[in-house]
Each structure stands twice: as structure tokens, then as C-alpha cells.
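# no sequence on this one, just coordinates:
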């Protein structure tokens, strides 16, 4: 492992305090999730836990992404009061709720909030149970997406490849909204027709200049990943979005289920080691800083 790791922004990680905020999925013991068995991470994960993952490889800044709290405002309030707060916070709001924008305003007034995430796709089985995919058909949800742009807030988008055509229609109408595609668009199938659908969808979404792509959470789709299995995903993302709209995130502690923090970031480094120094800095640092309005 390199001892001279470049400055980087972890553009996607989570923290939680089970005594301060209620997280139903973290309190549901024995329930298997789409990413595997959550038992090892069903405990507090605080700033000091995150920063101690790999002393030799620490982010210069980080972006906290909402993580299924029962009350998004409570989660954001807790995060905003941390002594060592992440540089940017992406909060949760149900944009299809009648009072959605009141909730967004309340959260945006807390320190560090740069955007909103509402998951519309995780896995076909879970999505069928919770109905999240129906948001794409809601005029109110689409209208409130546009309102985020007016507030200079971005949107973190977690979805599945089958939703890409419908998302292309929705997002093409919102050119002022900056969107971060979480987890490289969830490449669940990495062979055959499913792989081809993901590649085609990524290429189409990348045509919209306001969409960025985060390489993160790939262990959820292939727990036994190797650098060789990640390479075609990362190369297709970079080739589609260009080096100025790609960023890296750890998805810790969820992806801690599969690999250590140091091994993950060293793999990212190796995957782009042949790029120019300027390109490496873009992907590791400046793209995330620009998107999430992070200042040194």
C-alpha cells in the first residue's frame, strides 16, 4: 500500500448514532438487505470510527449521505452539530410529500447541507415492496426536483438500470439541477444483456452535462470484487462522463462488509494511475469539491 496517498475527498460515506437518531433498518435485527447481512454494522459508526479506518489513508474532506433515518431533519440536525462535521451533508426529504419544500428549507438552514437524496431504486425486490420507483411518475416529485435547483441544492440519485430511460426523460427537463449518480448507476448485472443495458444507460445519462457519476458502493453488487472486475465499470464511467464529472466514494461503513478502507482507496488509485496528474486530481478531489461546494 502506498504511503504517499494523494489528497482526496470521500464523496459518499455515512455516520450514525443509534442513541441520537432512529434508523429502522439498523434496528431491524436478522433482516437481510439487498447488499447482504447488515449485522456487523448494526452499531454506532461515529466520526472517530470513520477517521480511524486507515490512518495512512484519510480523506482531506468528506461528504455525508443520508442513510435511512426515520426523520431526515433529526439526522441532519445531529450531523450539523458534530464537532468534526463532514464538509458537506446530503440530507433526506420525501420530495413527494405535500410539505416537502418546507422540510427542505428547514434542513438547508442547518450547517453544511449541499443537497438532497431520495432513493428511487435499490433492488427490484425491495423497490416492489416500498414503491419507491413510482416517484418517477409523480408530477409533484418532479416539480420539487426543479425547486432544489432554485435553492442551489443538488440531488443525489440512487437508482437501478431499468429506470434509466425514464430518468433520462425527467432529468432532461431539469438542466439547472446538478445530479450525482450514486454507485455508478447500480450495475447489478456485469455480464450479458444486463451489462449492456447498464452501459447504454450510463452513456445516455452522461449526455446531460449537469449529471455527475460517483464510483462508490460497488461491493453491494459484487461482494467479491477484484481490481480486474472493477476496471471495466470505472473505465466505462470515465469514458462516458469524462474526467471532469467523475468522483470516488467509499460507501463506508456499508462497503466495510466487503473490504477495508485502505484496500478500497488503493484500488481506486491503481485504477487511474495511468491518467495524468491533473486528471487524477480531478477525480480524487476537485470534481467533488466543485459539485458539493467544498472550499479548502
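Alright, I've got the coordinates. In this text the structure is predicted, and so the values were computed from the model without any measurement. Residues are numbered from 1 along each chain as shown.
# CA only for contacts and neighbour counts going forward, please
Fine.
# Tell me which stretches of this structure form strands.
9-13, 61-65, 88-92, 113-117, 154-157, 179-181, 211-215, 246-248 (DSSP state E).
# Output these in a markdown table, with distance to residue 228 and mean neighbour count appended to each entry.
Converted to a markdown table, those look like this (distance: least, CA to CA, whole Å; neighbours: other CA atoms under 10 Å):
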| stretch | distance to residue 228 | mean neighbour count |
| --- | --- | --- |
| strand 9-13 | 22 | 26 |
| strand 61-65 | 27 | 23 |
| strand 88-92 | 31 | 26 |
| strand 113-117 | 30 | 25 |
| strand 154-157 | 26 | 24 |
| strand 179-181 | 22 | 25 |
| strand 211-215 | 15 | 25 |
| strand 246-248 | 17 | 28 |
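# want to try JSON lines for those strands, with distance to residue 99 as columns?
Output for the strands of the chain, formatted as JSON lines (distance: least, CA to CA, whole Å):
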{"stretch": "strand 9-13", "distance to residue 99": "27"}
{"stretch": "strand 61-65", "distance to residue 99": "22"}
{"stretch": "strand 88-92", "distance to residue 99": "13"}
{"stretch": "strand 113-117", "distance to residue 99": "15"}
{"stretch": "strand 154-157", "distance to residue 99": "18"}
{"stretch": "strand 179-181", "distance to residue 99": "22"}
{"stretch": "strand 211-215", "distance to residue 99": "27"}
{"stretch": "strand 246-248", "distance to residue 99": "32"}
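# take a look at this one as well, against the first:
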């Protein structure tokens, strides 16, 4: 397991498991994975076990995770195996939940216009559910923040070949999921300006990093991050996912306590970051995500969604519908 990911400890999580609040509130989980890696397996049955703990998860968006690639054939087409696997594993509505109603896959966008063949193969494999691409661009001078499986070269968003790949997404009416670290947000602003017709979905509150070279600088980091996110929000083709703050790089340290965090503790810790996103983008451009199983190292599925519900208790019904359900449905074009 990469050092970016915290170990999942079921016995520890069980010490603080809550009952689901507002169990009838409809939810689309805008971001989860299946993992099939050495030492870590989390597939459809595992997600259903988490999603079946009380919240009304009606549908989900599956996010690429290097899972079940093809092991034969052309190298650039091997990631299509992930889309094939996800469709096969989730074709039936299970327990009333439409798993992976939207699928975001991987393609090497540095192939430029040639990536069209890969996108077409994903669309065929997706059987009407394929929605876009995530090609990670996370980079920092502090190499301790890098995930060895997904490390990207510096400045990838400005690479002409990569941008030609982004143009191919726009031509096909697909979206682009952006996972990067907050100091890279100005690079994404430039991309949003260059491709105004490309829907861009920023993952995990814009890449909050508060460890390594960024440790002990919370106020400075928050102000800089907030300024970048406010600037990004001025681009109407950009949306943001609220979640993904249970990773090592976020620096909240939930995993260090004797007991797992309660939903109130999570809500209090996340409020400045998520409230800033909602203030900047508005509820119609924000959507909640579980980021499971990655965030499961810090808190349970139930407590995480309870925290989102606590965070939005002062919002109107229509605003909550957008945040929990309608934004994801609209942006990912879910039926």
C-alpha cells in the first residue's frame, strides 16, 4: 500500500460507528474506487457493505484506480479493461443502488489526438455509462508527497501533447477529473481558460496538503488555497468535489487518535475548507464524495456522510439536493 494511503483498521472504526442521520436523504456518491492491488482489495461487494450501513446511496460515480487493466493487447488500450470490469461487476442494480452509473476511466492524454481511439474503446466498453477521464497530474518539489504509482512530471498541464488530449475529451463531450495538489491550482485555471467547453471536476477540495514541506503553515496555506479556489470558481466550466480529506497528505491526523473521529469532529475539522468551496462555487457546482476506500483509513462511511449532513444543516432543501445528489447527476449526465 502506498505511503499516501492510510491502513484501514476495521476494529478501530467499529469503536465509533454511528447510526446514519437522515437516512432517507437521496445521495449520489460522486467519487469512489474499486481496488485490486497487492495487499489491498476493495471491490463491489466491499463498497456495497459500506454503502448499506444506513445512508440512501441511490447511485455512484466510479473513479479510475488502476484496477483490472487488460493484460494483453496494445499498451495504450489496457486501461479499457478497468471500464470493462466495472461494467461487468455492477451491471445489475444491487440492493436498490446503481453502482457506477457514471464511469471515469484512465487514458494517457499525452497521446494527443491519438487518444481518440482509447476514448472510443472506453465508450464502447462502458455501455452508455462512460463519462470522462482522470489522468493524474500531482507533482510537488517535496517528493515525500508523491504516490509512486501515479507520480506525474512537473508542469504536465501545460504540456502541448497533454493539452491536445484534453481537446480530444472536449470534442467527444467527455469531462476531465482533475487530481492535483493545491499549489498547482493556477495551472488548472489556465487549462479552464484554454478549454471553456470542457467540464472540469476538481477532486478532493482542490488538493489540500498540510504535511511535509507544508507542515506548520496552516493559516498561510489556507489563505493561499482559498485564493486559488476563488479564482478557479470564476470559470463556469469548473466544478468541485467535497471530500477526500481522509488521506495522509491532508494532515488532519484523524488516524492518530485512540478512537475514530465522530461526525461532529469531522464536520468541525472540514468546515473551513468545504464551506469556502461552497461559498465560492455555489451548491450547484459542488458535490459530495466518499473517496472510499481511500478515506476509510480515517473514518467510517457512515460517519463521513453524517459529517456532510451536519455541515449542511443550515442550507435550504434545494441547496442540499444539489450538494448530495443533483450536481453529480447533472455534471456526470446520469440517467
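Yep, that arrived. This one's a predicted model, so the numbers in the text were calculated from it and none came from an experiment.
# care to give me the TM-score?
Taking TM-score structural alignment, normalised by the length of the first structure as the basis, the two superposed chains have a TM-score of 0.86; 273 aligned residues with a CA RMSD of 1.9 Å.
# about what we covered before: out of the strands of the first structure, flag the one nearest residue 45 of the first structure.
strand 9-13 (10.8 Å; CA to CA).
# In the second structure, what stretch matches that closest one?
Aligned by TM-score structural alignment, strand 9-13 of the first structure falls on residues 28-32 of the second structure.
# Now residue 114 of the second structure: closest residue in space, sequence neighbours ignored.
residue 165 (7.9 Å; CA to CA, 6 or more residues apart in numbering).
# swap that for residue 231 of the first structure, sorry
residue 271 (6.5 Å).
# Same check on residue 123 of the second structure?
Setting aside the residues directly before and after it, residue 123 of the second structure is nearest to residue 130 in space (CA to CA, 6+ apart), at 5.4 Å.
# OK, contacts around the aligned residue in the first structure for residue 300 of the second structure?
Superposed on the first structure with TM-score structural alignment, residue 300 of the second structure falls opposite residue 260. Residue 260 of the first structure sits next to residue 53 when contact means CA atoms under 8 Å, 6 or more residues apart in numbering.
# before we move on, back to that, so how much does the match of strand 9-13 of the first structure differ from the first structure once superposed?
Relative to the matching residues in the first structure, stretch 28-32 of the second structure has an average distance of 0.3 Å after the fit, by mean CA distance after the TM-score superposition for the first structure.
# Mind telling me what the residue nearest to residue 123 of the second structure corresponds to in the first structure?
Counting by TM-score structural alignment, the partner of residue 130 of the second structure is residue 113.
# Test my guess that that match contacts residue 88.
Yes. Counting by CA atoms under 8 Å, residue 113 of the first structure does reach residue 88; the two are 6.0 Å apart.
# Map residue 189 of the second structure across to the first structure for me.
So residue 189 of the second structure corresponds to residue 168, using TM-score structural alignment.
# returning to what we had before: quickly note the distance from the residue nearest to residue 231 of the first structure to residue 234 of the first structure.
8 Å (CA to CA, to the nearest Å).
# What of residue 128 of the first structure?
Taking CA to CA, one finds residue 128 of the first structure at 29 Å from residue 234 of the first structure.
# Scan the second structure for its longest helix.
Assignment by DSSP state H gives helix 263-281 as the longest helix of the second structure.
# what's the angle from it to strand 238-242?
Helix 263-281 of the second structure and strand 238-242 are oriented at 170 degrees to each other (axes from the mean of the first three to the mean of the last three CA atoms, to 10 degrees).
# Check which residues of helix 263-281 of the second structure are buried.
Residues 263-264, 266-267, 270-271, 273-274, 276-278, 280-281 are the ones in helix 263-281 of the second structure that count as buried (16 or more other CA atoms under 10 Å).
# And for stretch 108-125 of the second structure?
108-113, 115-116, 118-119, 121-123, 125.
# which residues touch it?
By CA under 8 Å, 6+ apart, stretch 108-125 of the second structure touches 76-77, 80, 83-84, 87, 105, 107, 129-130, 135, 159, 161-169.
# Apply 6 Å and report the result again.
The contact list for stretch 108-125 of the second structure (CA atoms under 6 Å, 6 or more residues apart in numbering) reads 77, 80, 84, 130, 161-162, 164-165, 168.
# so the residue nearest to residue 123 of the second structure makes contact with residue 106?
No. Using CA atoms under 6 Å, residue 130 of the second structure makes no contact with residue 106, being 10.9 Å away.
# the helices in the stretch 51-200 of the first structure, which residues?
Using DSSP state H, counting those that start in this stretch, the helices of the stretch 51-200 of the first structure run over residues 72-80, 100-108, 124-130, 139-150, 164-172, 192-205.
# Tell me the residues of the second structure aligned with the last one.
When you say that, I think you mean helix 192-205 of the first structure. Against the second structure, helix 192-205 of the first structure falls on residues 219-232 (TM-score structural alignment).
# With the first structure overlaid, report how far the matching stretch is off on average.
Looks like 1.0 Å for stretch 219-232 of the second structure (mean CA distance after the TM-score superposition for the first structure).
# Relative to the whole chain's centre, how far out is that stretch?
20 Å (CA atoms, centre = their mean, to the nearest Å).
# tell me which residues in it are buried?
Applying 16+ other CA under 10 Å to stretch 219-232 of the second structure flags 221-222, 225-226, 228-229, 232 as buried.
# How far does stretch 167-185 of the first structure stretch from one end to the other?
11 Å.
# Any chance of the buried residues of helix 263-281 of the second structure in TSV with distance to residue 45 of the second structure as columns?
Shown next, in TSV, are the buried residues of helix 263-281 of the second structure (distance: CA to CA, whole Å):
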residue	distance to residue 45 of the second structure
263	25
264	28
266	26
267	28
270	29
271	31
273	32
274	30
276	35
277	32
278	32
280	37
281	34
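# For residue 232 of the first structure, see how far away the closest residue in space to the match of residue 189 of the second structure that isn't next to it in sequence is.
Residue nearest to residue 168 of the first structure in three dimensions, not counting chain neighbours: residue 205, with 6.1 Å by CA to CA, 6+ apart. Noted for residue 205 of the first structure: a distance of 18 Å to residue 232 of the first structure, by CA to CA.
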